[in-house]
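Engineer: The sequence isn't on hand, but the structure is:
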């Protein structure tokens, strides 16, 4: 049982960190600068930790920029106010993401003007069905070896779809439940105390107020773990945090 719990939480928080740190705060918003070698290293770690649910950074970045521009309107790719449940929200988001990733849909130029990281060989490998199946098989094998009973296998779907599940939780809860520090013209909210569990990503109201600020916490009881780690990486000169610009929600 201990092995399963360690594996589950390690997968959850490592996947979540690179989701927040690389896909969200770098690919989407360019909150820090990084050398090409470090970018490739973190790119690789993002793929490995997300595994079967790998999200291609370029497509993710375009999708997320759309979310900010069209927040909680009909053109928002994942506003909870147009879907009856989280599952249908995920399906709709996946359809738009898939279109951008395959080139079947061309994003508006405003969403590709800023830098979007791309590593085409790795993206092709990570997005390939065989790669996803192999990761899924590795998760199943681990559970076969260490799960004390069949009930634990109910956690496997979370492993298989971890990246999209984390994104759906943030976009559903962060726009439906909680409190507001700012009036942003949308439904974004700060969902606590789950902000810690999602490593700062659920402080959506704060983030939508100023999308250039790498620190999603504003009040004394708000804690953005991803940002704390980023401060450490900045001190180690792995990344260079950029100054916060004028308010730009």
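Structural biologist: Here it is on my side, so go on. A quick note: this is a predicted structure, and the numbers were derived from the prediction, not measured.
Engineer: going forward, measure contacts and count neighbours with C-alpha atoms only.
Structural biologist: OK.
Engineer: With adjacent residues omitted, what lies nearest to residue 51?
Structural biologist: Nearest in space to residue 51, with sequence neighbours left out and distances taken as C-alpha to C-alpha, 6 or more residues apart in numbering, is residue 135 at 5.8 Å.
Engineer: isn't there a helix covering that neighbour?
Structural biologist: Yes. The assignment for residue 135 (DSSP: H, G, I helix; E, B strand; the rest coil) places it in a helix.
Engineer: what's the burial count for it?
Structural biologist: By other C-alpha atoms under 10 Å, the residues close to residue 135 number 19.
Engineer: Strands of the protein, start to end?
Structural biologist: 32-34, 239-241 (DSSP state E).
Engineer: and the last one, what does it pack onto?
Structural biologist: Using 3 or more C-alpha pairs under 8 Å, 6 or more residues apart in numbering; DSSP states H and E, the elements in contact with strand 239-241 are strand 32-34, helix 225-235.
Engineer: re earlier: in TSV, list the strands of the chain along with mean neighbour count and distance to residue 209.
Structural biologist: As requested, these are arranged in TSV below (neighbours: other C-alpha atoms under 10 Å; distance: least, C-alpha to C-alpha, whole Å):
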stretch	mean neighbour count	distance to residue 209
strand 32-34	17	18
strand 239-241	18	19
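Engineer: just to revisit the earlier point, save the helices and strands packed on strand 239-241 as JSON lines, and put in distance to residue 182 too.
Structural biologist: Converted to JSON lines, those look like this (distance: least, C-alpha to C-alpha, whole Å):
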{"stretch": "strand 32-34", "distance to residue 182": "24"}
{"stretch": "helix 225-235", "distance to residue 182": "20"}
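Engineer: which one of those lies closest to residue 16?
Structural biologist: Closest approach to residue 16 among those (C-alpha to C-alpha): helix 225-235, 9.3 Å.
Engineer: adding another structure so you can compare the two:
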């Protein structure tokens, strides 16, 4: 039971920080927060993602490129230009490393307006950090695993961030339905969104990239928006804009 609890907690906490902090805050700035909360969620994201922590700056730049060049040859993670999800994510990893090291000219036009913490980002990318987190996961399993097959879950812990990215970018541009004609292959993969906390409403998001609630239809539930709504009401963050029903109708 401890292994199951740890696995589920790590999966969904890592997923939440990716969609809440890296995607909706760093890449899109859908809401604002003060310096204290920005640093708090920066550290929280590092802890929750652990060995697969993604730089908010590099994530933001890749994601902005994804929107600008959706499903074209310049898209850093479109399934249209890869034979499988693994090759797509390997390509994304290569571009991510170049962007992280300021060595990708195509990303330069998207620079600015994202949270930065240079010392923490540099440390998080070191072998000490990544192997250290991996060692902690292994030690937890050594202490609490009760069957050999449980150790097969460890690679998921090591690669949690890229796995979330693969689910969203492969599934969200391959399978599902479309509410909008975005002139790309973005789709809403509702059946798998329990694995993505709203991220698989890709078609909605590509049409309305600043809408903080990724669900559009009444039956499209975005779990992350519920948390964002609560944090807004608690005045921890402030949502920048709300898309009204009239604007949604016009977008359709």
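Structural biologist: Cool, got the structure. Small disclaimer: the values here were computed from a predicted structure and weren't measured.
Engineer: Provide the TM-score value for the superposition.
Structural biologist: The TM-score (TM-score structural alignment, normalised by the length of the first structure) is 0.96; 246 aligned residues with a C-alpha RMSD of 1.4 Å.
Engineer: picking up where we left off before, right, so of the helices and strands packed on strand 239-241 of the first structure, which gets closest to residue 9 of the first structure?
Structural biologist: Closest approach to residue 9 of the first structure among these (C-alpha to C-alpha): helix 225-235, 15.4 Å.
Engineer: against the second structure, where does the closest one fall?
Structural biologist: Using TM-score structural alignment, helix 225-235 of the first structure lines up with residues 223-233 of the second structure.
Engineer: what does the matching stretch contact?
Structural biologist: By C-alpha atoms under 8 Å, 6 or more residues apart in numbering, the surrounding residues in contact with stretch 223-233 of the second structure are 16, 19, 20, 197, 198, 212, 213, 214, 237, 238, 239.
Engineer: and of those, the nearest to residue 89 of the second structure?
Structural biologist: Nearest to residue 89 of the second structure, judged by C-alpha to C-alpha, of these is residue 19 at 17.5 Å.
Engineer: Endpoint to endpoint, stretch 167-187 of the first structure covers what distance?
Structural biologist: Across stretch 167-187 of the first structure, the terminal residues are separated by 17 Å (C-alpha to C-alpha, to the nearest Å).
Engineer: now it: which residue numbers in the second structure?
Structural biologist: So stretch 167-187 of the first structure sits over residues 165-185 in the second structure, by TM-score structural alignment.
Engineer: for stretch 140-154 of the first structure, same thing?
Structural biologist: Under the alignment (TM-score structural alignment), stretch 140-154 of the first structure falls on residues 138-152 in the second structure.
Engineer: Tell me the buried residues in that stretch?
Structural biologist: 138, 141, 145 (16 or more other C-alpha atoms under 10 Å).
Engineer: that older thread, what separation do you get for the residue nearest to residue 51 of the first structure and residue 173 of the first structure?
Structural biologist: On the measure of C-alpha to C-alpha, residue 135 of the first structure and residue 173 of the first structure end up 28 Å apart.
Engineer: Same question for residue 41 of the first structure.
Structural biologist: Separation of residue 41 of the first structure from residue 173 of the first structure (C-alpha to C-alpha): 31 Å.
Engineer: the more surrounded of the two?
Structural biologist: When residue 41 of the first structure is set against residue 173 and neighbours are counted by other C-alpha under 10 Å, the residue ahead is residue 173, at 20 against 11.
Engineer: Could you save the contacts of stretch 223-233 of the second structure as a markdown table and add columns showing distance to residue 78 of the second structure?
Structural biologist: What follows is those, written out as a markdown table (distance: C-alpha to C-alpha, whole Å):
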| residue | distance to residue 78 of the second structure |
| --- | --- |
| 16 | 22 |
| 19 | 18 |
| 20 | 22 |
| 197 | 20 |
| 198 | 19 |
| 212 | 23 |
| 213 | 23 |
| 214 | 20 |
| 237 | 32 |
| 238 | 32 |
| 239 | 29 |
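Engineer: if you look at these, which of them are in helices?
Structural biologist: residue 16 (DSSP state H).
Engineer: Out of the contacts of stretch 223-233 of the second structure, the closest to residue 46 of the second structure would be?
Structural biologist: Nearest to residue 46 of the second structure out of these is residue 16 (C-alpha to C-alpha; 12.0 Å).
Engineer: Just give the closest residue to whatever residue of the first structure lines up with that closest one, not the sequence neighbours.
Structural biologist: For residue 16 of the second structure, the aligned position in the first structure is residue 17, judged by TM-score structural alignment. Nearest residue to residue 17 of the first structure, sequence neighbours excluded (C-alpha to C-alpha, 6+ apart): residue 226, at 6.5 Å.
Engineer: Count the residues that sit near the one you found.
Structural biologist: For residue 226 of the first structure, the neighbour count with other C-alpha under 10 Å is 22.
Engineer: Among the contacts of stretch 223-233 of the second structure, name the buried ones.
Structural biologist: By neighbour count, with 16+ other C-alpha under 10 Å, those hold 16, 19, 20, 197, 198, 212, 213, 214, 237, 238, 239 as buried.
Engineer: ok, back up a step: the residue nearest to residue 51 of the first structure touches residue 52, doesn't it?
Structural biologist: Yes. Using C-alpha atoms under 8 Å, residue 135 of the first structure is in contact with residue 52, at 5.3 Å.
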